[in-house]
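**Student:** could you look at this predicted model? Sequence included:
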Amino acid sequence: MTSSNNGIRLAFLGWAAAVASLLYWVSDLIEAAQGGFSTAQLWLTLLAEAAIPPIVVGLWWFQRERLGRLGAISAWAYAYAFIFFTFTVVYALVEGTPDFEALSDDLGPAMTAHGAVMLFAGIGFGVAVARAGALPAWTGWTLAIGVVLVVVSQGSPEGVQLIAAGVRDLGIGAMGIALLRRGGLGAGSGTG
């Protein structure tokens, strides 16, 4: 692949990470403001969540030589968790689920199990990114802290949950912005 094609792919990945992260947080904000799900809000969530798996795999791909086994396993596991979470949005749309509490009641242990995958994979990917040096370390630490905050804030007031989700979303979004600002990952990174 040519350097020009690589730059275009990095720019697309950067924009996708930044925009999807923002849309994901906006969908959480709308959900909080209206006190539950709505069809439009769920479609926005679906759009944002469905983008997360290819974005995270793309972020791993372009840093793969630096991320090691922890980064690879964590990126793919995080992507897997968000494939499941994307399914939950489709479920909520089809079933007319009114809110997250009802969704959690309907899907029970599967939500908990995939939440645990998201937690450990998010921590692992965040730590791998922070250590790799291909992107600013704070973006990886922000993701790692964000997934912990998302898990521990379950059941907290909406404002606390929004802050937690915002920290998580900032981690991925900032990785995307770092790709845009940098224009590439430099020597020793993946070449696609």
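**Tutor:** Good, I have the coordinates.

**Student:** contacts and neighbour counts: CA atoms only from here.
**Tutor:** Noted.

**Student:** now Gln154: how far from Leu162?
**Tutor:** Note on Gln154: its distance to Leu162, by CA to CA, to the nearest Å, is 11 Å.

**Student:** those two: who's more crowded?
**Tutor:** Leu162 (20 against 12; other CA atoms under 10 Å).

**Student:** figure out the helix or strand that the more buried one lives in.
**Tutor:** If you go by DSSP states H and E, Leu162 is part of helix 158-182.

**Student:** just give me the neighbour total for the residue nearest to Gly176 when sequence neighbours are not counted.
**Tutor:** Leaving aside its sequence neighbours, Gly176 sits nearest to Gly14 (CA to CA, 6 or more residues apart in numbering; 3.6 Å). Counted with other CA under 10 Å, the neighbours of Gly14 add up to 27.

**Student:** alright, now check it against this:
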Amino acid sequence: MDRLATRLTTTGAMLCPLLHTLSDGLEWAQGGFSPLQLGVSACAFLPIPAVMLGLYAAQRPRISAVGLLGAVGYGFAFVYFTHTALLALAIQSPDYQQLWGELGVTYTLFGVLMIGAGLAFGLATLRARVFPAWTAQLFLIGLSLNLVLALFPIPEMVQTLGSLLRNIGLLGMGWALARQPSGLPGVHRSAP
């Protein structure tokens, strides 16, 4: 990867998760959606496809083709989630439940894609050992938590715990990329 691509990936991998977490915090504090919160969500989600491809490229040649499929699938899911944030803004949806009522099974299918593709990317990242192991582990734990919590009738805001862990993992990958003198991380040993 050239310097510009590395800088863009680093910036996106740190900024997008921070914006996503801010959006979740705003939603929680306000008790639902607002134009500001939905705008922050769209800004957080829109660059994710490029960020994921950049994180994949930063791990080449150590990361497997499964990592590429995971990065593409995860990014594609966030193209849809950007659409949902903009749709919620356009129809003035007050909260997640009302938006889900509008989107139904399609939203669920993209959630399944996000989790499945994210697991593929996270496992490939862990195996590649380019980024510190904790970054992929938090990303994987967050995805797993999202999956498990989706199976139970709990408040949607509890799901944000999984998102927070995913976001910390992605932010950590960006931080690791930024800290390397060459802009490309070296091989990290997994913690025992």
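**Tutor:** Looks like it came in fine. Please read these numbers as outputs of a predicted model, since none were measured by experiment.

**Student:** need the TM-score between these chains.
**Tutor:** In this superposition the chains share a TM-score of 0.89, using TM-score structural alignment, normalised by the length of structure 1; 184 aligned residues with a CA RMSD of 1.8 Å.

**Student:** that older thread, average gap between the helix holding Leu162 of structure 1 and structure 2?
**Tutor:** Superposed on structure 2, helix 158-182 of structure 1 shows a mean distance to its aligned partners of 1.5 Å (mean CA distance after the TM-score superposition for structure 1).

**Student:** what are the buried residues along that helix?
**Tutor:** Within helix 158-182 of structure 1, the residues scored as buried using 16 or more other CA atoms under 10 Å are 158, 161-180.

**Student:** residues in contact with it?
**Tutor:** Under the criterion CA atoms under 8 Å, 6 or more residues apart in numbering, residues 10-11, 13-22, 24-25, 28-29, 32, 56, 59, 135-136, 138-147, 149-150, 153-154, 185 lie in contact with helix 158-182 of structure 1.

**Student:** in structure 2, which residues correspond to the longest helix anywhere in structure 1?
**Tutor:** What stands out as the longest helix in structure 1, according to DSSP state H, is helix 39-95. Counting by TM-score structural alignment, helix 39-95 of structure 1 falls onto residues 35-91 of structure 2.

**Student:** in structure 1, which residue is most central in space?
**Tutor:** Ile52 (5.0 Å; CA atoms, centre = their mean).

**Student:** assign Gly142 of structure 2 to helix, strand or coil.
**Tutor:** Under the three-state scheme (DSSP: H, G, I helix; E, B strand; the rest coil), Gly142 of structure 2 adopts helix.

**Student:** what's the counterpart of it in structure 1?
**Tutor:** So, by TM-score structural alignment, Gly142 of structure 2 is matched to Gly146.

**Student:** what does Pro17 of structure 2 give?
**Tutor:** Match for Pro17 of structure 2 (TM-score structural alignment): Ser21.

**Student:** residues in contact with the residue nearest to Leu53 of structure 2 when sequence neighbours are not counted?
**Tutor:** Residue nearest to Leu53 of structure 2 in three dimensions, not counting chain neighbours: Ala71, with 5.9 Å by CA to CA, 6+ apart. By CA under 8 Å, 6+ apart, the contact list for Ala71 of structure 2 reads Pro49, Met52, Leu53, Tyr56, Ala117, Gly118, Phe121.

**Student:** among the residues you listed, which one has the most neighbours?
**Tutor:** Phe121 leads the contacts of Ala71 of structure 2 on contacts (other CA under 10 Å) with 30 neighbours.

**Student:** any idea what that one aligns with in structure 1?
**Tutor:** By TM-score structural alignment, Phe121 of structure 2 lines up with Phe125.
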